[in-house]
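Q: take this sequence and fold it.
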Amino acid sequence: MASKLTEDLIYEILSVVEEIPPGKVSTYGQIAKLIGRDKNARLVGKVLSQADYYGQYPCHRVVNHAGRLAPHFPEQKQRLLEEGIPFKDANHVDIKRCQWDL
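A: Model prediction:
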């Protein structure tokens, strides 16, 4: 069954992103799971890449399962550093130390 991207789904994803506290990160998969769509991490990424059209959301706090930064989001690292997010290397946050724990 194909996922249909509706405005309701977009705002459902963005409302979860809005809850990520400063100094913490979440993963695309974690957000997908929270909205009941375990296998739709890529859909979450797609929505976040277009989030500016819907308002201001802390999308910089979302990384992949390994803590890798989004490849086409040059400001992400600086924003995370400003919040005190620890990094393992130049492109990966230390997910074990800063993952949002619900």
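Q: going forward, measure contacts between C-alpha atoms and count neighbours the same way
A: Noted.
Q: residues in contact with the residue most central in space within the chain?
A: Taking CA atoms, centre = their mean, the centroid of the chain lies closest to V62, which sits 2.2 Å from it. V62 makes contact with 17, 25-28, 69 under the criterion CA atoms under 8 Å, 6 or more residues apart in numbering.
Q: now flag whichever of the residues you listed is closest to Y54.
A: V17 (12.6 Å; CA to CA).
Q: what strand or helix carries the closest one?
A: Applying DSSP states H and E as the criterion places V17 in helix 7-18.
Q: the structure of the following sequence is requested for comparison with the preceding one:
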Amino acid sequence: MKQSDELATHILQVVHLIPFGKVATYGQIAQLSGLPKHARLVGYVLKNIDGAANVPWHRVINSQGKISTQRLNAQGENIQQEKLAAEQVVVVNGRINLKYYQWQP
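A: You can find the predicted model right below:
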């Protein structure tokens, strides 16, 4: 296994730890993965996972509490916002209140 595969596996293991109804930032996942200052790597790994993979990618947001606007369903709705709403995470104007919803491991 290449080191990059090991890093990706480790990042995804940490993402799996985020509880239902909570979110974490890219930087937080990087820190918990032992990769401080590598938030972009976390974003890259999540962007490139298999769509069928059972990874709660939707629970990872940026440090300002903003969700991604890149993944839309056939109706043009933001998939991440829909998945978070199903977990009772309130998204207002594309943002989440980190004080209330951020995971505190």
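Q: need the TM-score from the superposition.
A: The TM-score (TM-score structural alignment, normalised by the length of structure 1) is 0.88; 98 aligned residues with a CA RMSD of 1.7 Å.
Q: if we can go back for a sec, counterpart of the residue nearest to the centre of structure 1 in structure 2?
A: When structure 2 is aligned by TM-score structural alignment, V62 of structure 1 is paired with V60.
Q: could you confirm H60 of structure 1 falls within a helix?
A: Yes. Residue state for H60 of structure 1 (DSSP: H, G, I helix; E, B strand; the rest coil) corresponds to a helix.
Q: counterpart of F20 of structure 2 in structure 1?
A: Match for F20 of structure 2 (TM-score structural alignment): P22.
Q: can you name the residues that contact its match?
A: By CA under 8 Å, 6+ apart, the residues touching P22 of structure 1 are 61, 83.
Q: go with 7 Å
A: E83 (CA atoms under 7 Å, 6 or more residues apart in numbering).
Q: which parts of stretch 39-58 of structure 2 are buried?
A: 39, 41-43, 45-46, 56-58 (16 or more other CA atoms under 10 Å).
Q: no wait, stretch 20-27 of structure 2
A: 21-27.
Q: rebuild those as CSV, extending it with secondary structure and distance to G94 of structure 2.
A: Formatted as CSV, the buried residues of stretch 20-27 of structure 2 follow (DSSP: H, G, I helix; E, B strand; the rest coil; distance: CA to CA, whole Å):
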residue, secondary structure, distance to G94 of structure 2
G21, coil, 16
K22, coil, 16
V23, strand, 14
A24, strand, 15
T25, strand, 14
Y26, helix, 16
G27, helix, 19
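Q: save the residues you listed as JSON lines, and put in distance to Y101 of structure 2 too.
A: Shown next, in JSON lines, are the buried residues of stretch 20-27 of structure 2 (distance: CA to CA, whole Å):
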{"residue": "G21", "distance to Y101 of structure 2": "7"}
{"residue": "K22", "distance to Y101 of structure 2": "5"}
{"residue": "V23", "distance to Y101 of structure 2": "6"}
{"residue": "A24", "distance to Y101 of structure 2": "8"}
{"residue": "T25", "distance to Y101 of structure 2": "11"}
{"residue": "Y26", "distance to Y101 of structure 2": "15"}
{"residue": "G27", "distance to Y101 of structure 2": "16"}
